[in-house]
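In: can't give you the sequence, but here's the structure:
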C-alpha cells in the first residue's frame, strides 16, 4: 500500500513559502529526530537551495530518539553545504533558547536593528514547528495540536529588535517516493488518519521495532518476541492488553492504536526508525528493484516483438 497525503491548502502554502524565501536569511527546518530523512520535505530543500539560503536543521523530539543514531544523523547533515544540524526538544526551554544564537553565524551580516535576522520555520506537519514558535516567543501565538496540519497560514512575528520569525504551515510534498517513508510518517502522525490504515501502519512499525529494538518491545509488553513479526506483535499486544471484540475475537484495530500511540509518546523507549546506514540500504534496494522491474519490462517487450515477428513469418 502506497501512502500519499497532500491536502489542498498545502499548494498555496508552498507558493507563499517560495515568495517569503526571497525575504529571509535563514531557514529553520524542523525534523522528527526518529526519522530525520523521511521527515525532510524535498520541496523545502529545493526552495532554499534556489535562493541559496542556509539552513538550521533541528532534529526535534530528540528525547524520544535513539541518541546513538541521532549522533549519526547529526554528522550526516553537518557534512552538507550550508547546513548546521542540532538535536533538541522544542518542549525544553533551555534547548529552545539556543536556536536564535545558532542561526546568527549562518547570516552574520544580519545582526542589528537596521538589519535584523530574518528566520523562517519550515517542516512537515506535526514535527513541532508551532511548539518551537511559541517557546521562542514565550507565549502562545501558534496553534498546537495532536493532529497534523493544524497551522494553515503564515505568521510574521518579532522576536526582538534584531530578529524576526515567520511560522509556516506544515508542508508535505505531492508524491512520497518510497513506501517505507510513507509508513514512517504515518506511524509518527505526520500524515492525517484519513490517508492511512492504522493496522497496516502498526504492522510496519512492529516489524521495524522488532528488527531494531526487540529488547525494548519485550520489556514494554512483557512478552517473548522470538519469531514474531509486525502482525503477530499486534495480536500479542491485543491479548496482553485485553483488546477483545464481542464474541471474544481480538480487537486488532484497538491494539494497533495502542502500539502507534505508545511509540509516539515514547513509552516503548528511545527509538529511531531509520539511520543513515538503513537509509542507504533502503535506497540501494529500491534502485535495484527498479532496475529489475525495467529489465523485466524490456524483456517482455522484446519477447512480444519476437513473437510478432514469428507470426508475420
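Out: Thanks, I have the structure now. What you are looking at is a predicted structure, and each value in this text was computed from that prediction instead of being measured. Residues are numbered from 1 along each chain as shown.

In: going forward, measure contacts between C-alpha atoms and count neighbours the same way
Out: Will do.

In: For the protein, which segments count as strands?
Out: Using DSSP state E, the strands of the chain run over 26-32, 55-60, 83-87, 117-123, 155-160, 163-167.

In: List the buried residues in the first one.
Out: The reference is to strand 26-32. 26, 27, 28, 29, 30, 31, 32 (16 or more other C-alpha atoms under 10 Å).

In: any idea how far residue 253 is from the fifth one?
Out: Read that as residue 30. Using C-alpha to C-alpha, to the nearest Å, residue 30 is found at 31 Å from residue 253.

In: got it, and the last one?
Out: In this structure, residue 32 lies at 25 Å from residue 253, with C-alpha to C-alpha as the measure.

In: Present the strands of the chain as CSV; the columns should include distance to residue 188.
Out: Listed next are the strands of the chain as CSV, based on distance: least, C-alpha to C-alpha, whole Å:
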stretch, distance to residue 188
strand 26-32, 8
strand 55-60, 12
strand 83-87, 17
strand 117-123, 14
strand 155-160, 25
strand 163-167, 21
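
In: Looking at the ones you listed, spot the one closest to residue 211.
Out: Residue 211 lies closest, by C-alpha to C-alpha, to one member of the strands of the chain: strand 26-32, at 20.2 Å.

In: Next up, a structure to set beside the first:
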C-alpha cells in the first residue's frame, strides 16, 4: 500500500507552528497509545528542537496495558521524555497534565522571575497527527467544548488559544501528517487506527493487514470476537471466514469482502476486538532516530 498525503493546509500548519513556537514554554506531543512511534511525526522533532516536551499516550483505554507500560518506560528511560498514558474521552490521567507542564516550565519561569518579569500562565502547544484526539483532550482540559471533535482526521483547521484554569494556556494546532511514509508498516498502522482519511484507503488491503497482525500477536482476540474455531495461515481466508460468520454476504451467498473489511476496521478502532496495541517498543539493540 502506498499512501502519500500532504494537503496544502498541512504545509500551512507547519509554518504557523514554527511562527508561534517562540511564545511557547512547553510542547505537548500527543500520540496514539496503540502505535506511539508510528503516530510520531518526525518533522515535529525538527520544528520544536529542544523545547521542554511532555508526551501523552492517548487512547490508552484501547491499547494493551502491558505494552503501553513498556512504551512509557521506553520514552522516559531511553529517549528522556516525560510520558503519561491518558484517555481524553473518559478523562483518565488528564488532571495530571497542568502540574506536569508547570514542572517542565519551571526553569523558564525562574528565569522570568530573576529578570523581574510578572508571573503568567504556562504557555503550551499541543501537537499531533490527525485523529489522535487533540480536540477531545482540549475540551477535557478546558472543561468546555471549545474545540471541534470528530472521529475522522483533519477536523481542526486553524489555531486557537485555550485557557486551562489560571495556570496554563494551550495553543491548539491542526494535525500534521508527513508527506511520505518510508516504512509501509507505518502507513498500515496509521490506516488501521483512523489517522488517514478512509476515502483514500483500500479497506480490504488494510483489513488483511489487521488480520495478519492479530493472527500473530492477538489470536485469541480474533477467535473470540468472530467465533473462529481455528485460524488459517492465510489472512485472506480468515477475513473470508469472518465475513461468513458475521453475515457479510452478497446474493448467492458470496462473501462481501468490502463489507467484512469495513467491519474489522470499525471494530478494531472502537475497541470491540479488545485492548490491542499495533506496535511494540524497539528492542535495545534497535536504533530509533530522534532529532534533538
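Out: Perfect, I can see it now. What you are looking at is a predicted structure, and each value in this text was computed from that prediction instead of being measured.

In: Could you check how many residues crowd around the aligned residue in structure 1 for residue 239 of structure 2?
Out: Using TM-score structural alignment, the equivalent of residue 239 of structure 2 in structure 1 is residue 234. Neighbours of residue 234 of structure 1 under the rule other C-alpha atoms under 10 Å: 27.

In: how near is residue 234 of structure 1 to residue 243 of structure 1?
Out: Taken as C-alpha to C-alpha, the spacing of residue 234 of structure 1 relative to residue 243 of structure 1 amounts to 10 Å.

In: shared neighbours of these two, anything?
Out: Both residue 234 of structure 1 and residue 243 are in contact with 252, 255, where contact means C-alpha atoms under 8 Å, 6 or more residues apart in numbering.

In: which ones are touching the match of residue 239 of structure 2?
Out: Applying C-alpha under 8 Å, 6+ apart, we find residue 234 of structure 1 in contact with 202, 203, 206, 252, 255, 256, 259.

In: rerun that using 6 Å as the cut-off
Out: Contact partners of residue 234 of structure 1, counting by C-alpha atoms under 6 Å, 6 or more residues apart in numbering, are residue 255.

In: just so I have it, where are all the helices in the stretch 51-200 of structure 1?
Out: For the stretch 51-200 of structure 1, applying DSSP state H, counting those that start in this stretch gives helices covering 67-78, 93-96, 99-103, 129-137, 179-187, 198-212.

In: Would you tell me which of the ones you listed gets closest to residue 40 of structure 1?
Out: Nearest of the helices of the stretch 51-200 of structure 1 (C-alpha to C-alpha): helix 179-187, 10.1 Å.

In: Tell me how far residue 87 of structure 2 lies from residue 39 of structure 2.
Out: Residue 87 of structure 2 is 16 Å from residue 39 of structure 2, by C-alpha to C-alpha.

In: Which residue in structure 2 aligns with residue 257 of structure 1?
Out: By TM-score structural alignment, residue 257 of structure 1 lines up with residue 262.

In: Count the residues that sit near the residue nearest to its match when sequence neighbours are not counted.
Out: Once flanking residues are discounted, residue 262 of structure 2 sits nearest to residue 203: 6.3 Å by C-alpha to C-alpha, 6 or more residues apart in numbering. Using other C-alpha under 10 Å, residue 203 of structure 2 has 22 neighbouring residues.

In: Also residue 41 of structure 2?
Out: Residue 41 of structure 2 has 18 neighbours, counted by other C-alpha under 10 Å.

In: what residue of structure 1 matches up with it?
Out: Using TM-score structural alignment, the partner of residue 41 of structure 2 in structure 1 is residue 41.

In: got a list of what the counterpart of residue 229 of structure 2 in structure 1 touches?
Out: Alignment note: residue 229 of structure 2 maps to residue 224 in structure 1; criterion TM-score structural alignment. Applying C-alpha under 6 Å, 6+ apart to residue 224 of structure 1 gives the contacts residue 218.

In: Against residue 278 of structure 1, how distant is residue 224 of structure 1?
Out: Residue 224 of structure 1 is 25 Å from residue 278 of structure 1, by C-alpha to C-alpha.

In: Once you drop chain neighbours, what's closest to the residue mapped onto residue 151 of structure 2 from structure 1?
Out: Aligning on TM-score structural alignment places residue 151 of structure 2 opposite residue 146 in structure 1. Leaving aside its chain neighbours, residue 146 of structure 1 sits nearest to residue 126 (7.3 Å; criterion: C-alpha to C-alpha, 6+ apart).

In: what's the answer for residue 193 of structure 1, then?
Out: Here the residue nearest residue 193 of structure 1, using C-alpha to C-alpha, 6+ apart, is residue 186, at 7.8 Å.

In: Any idea how many residues pack against the aligned partner of residue 93 of structure 1 in structure 2?
Out: By TM-score structural alignment, residue 93 of structure 1 lines up with residue 91 in structure 2. Using other C-alpha under 10 Å, residue 91 of structure 2 has 13 neighbouring residues.

In: any idea how far residue 88 of structure 2 is from the closest residue to residue 91 of structure 2 other than its chain neighbours?
Out: In space, and not counting its chain neighbours, residue 91 of structure 2 is closest to residue 140: 6.6 Å by C-alpha to C-alpha, 6+ apart. Per C-alpha to C-alpha, residue 140 of structure 2 is found 7 Å from residue 88 of structure 2.

In: Residue 132 of structure 2 now?
Out: Applying C-alpha to C-alpha to residue 132 of structure 2 and residue 88 of structure 2 gives a distance of 10 Å.

In: Residue 125 of structure 2 now?
Out: Counting by C-alpha to C-alpha, the separation of residue 125 of structure 2 from residue 88 of structure 2 is 16 Å.

In: Please list all residues in contact with the match of residue 41 of structure 2.
Out: By C-alpha under 6 Å, 6+ apart, residue 41 of structure 1 has no neighbours at all.

In: Please apply the same query to residue 158 of structure 2.
Out: Counting by C-alpha under 6 Å, 6+ apart, residue 158 of structure 2 touches residue 174.

In: Give me the distance from stretch 121-136 of structure 2 to the chain's centre.
Out: The chain centre lies 11 Å from the centre of stretch 121-136 of structure 2; the measure is C-alpha atoms, centre = their mean, to the nearest Å.

In: Which part of structure 1 matches it?
Out: Alignment of stretch 121-136 of structure 2 against structure 1: residues 116-131, by TM-score structural alignment.

In: same check, this time on stretch 170-179 of structure 2
Out: Aligned by TM-score structural alignment, stretch 170-179 of structure 2 corresponds to residues 165-174 of structure 1.
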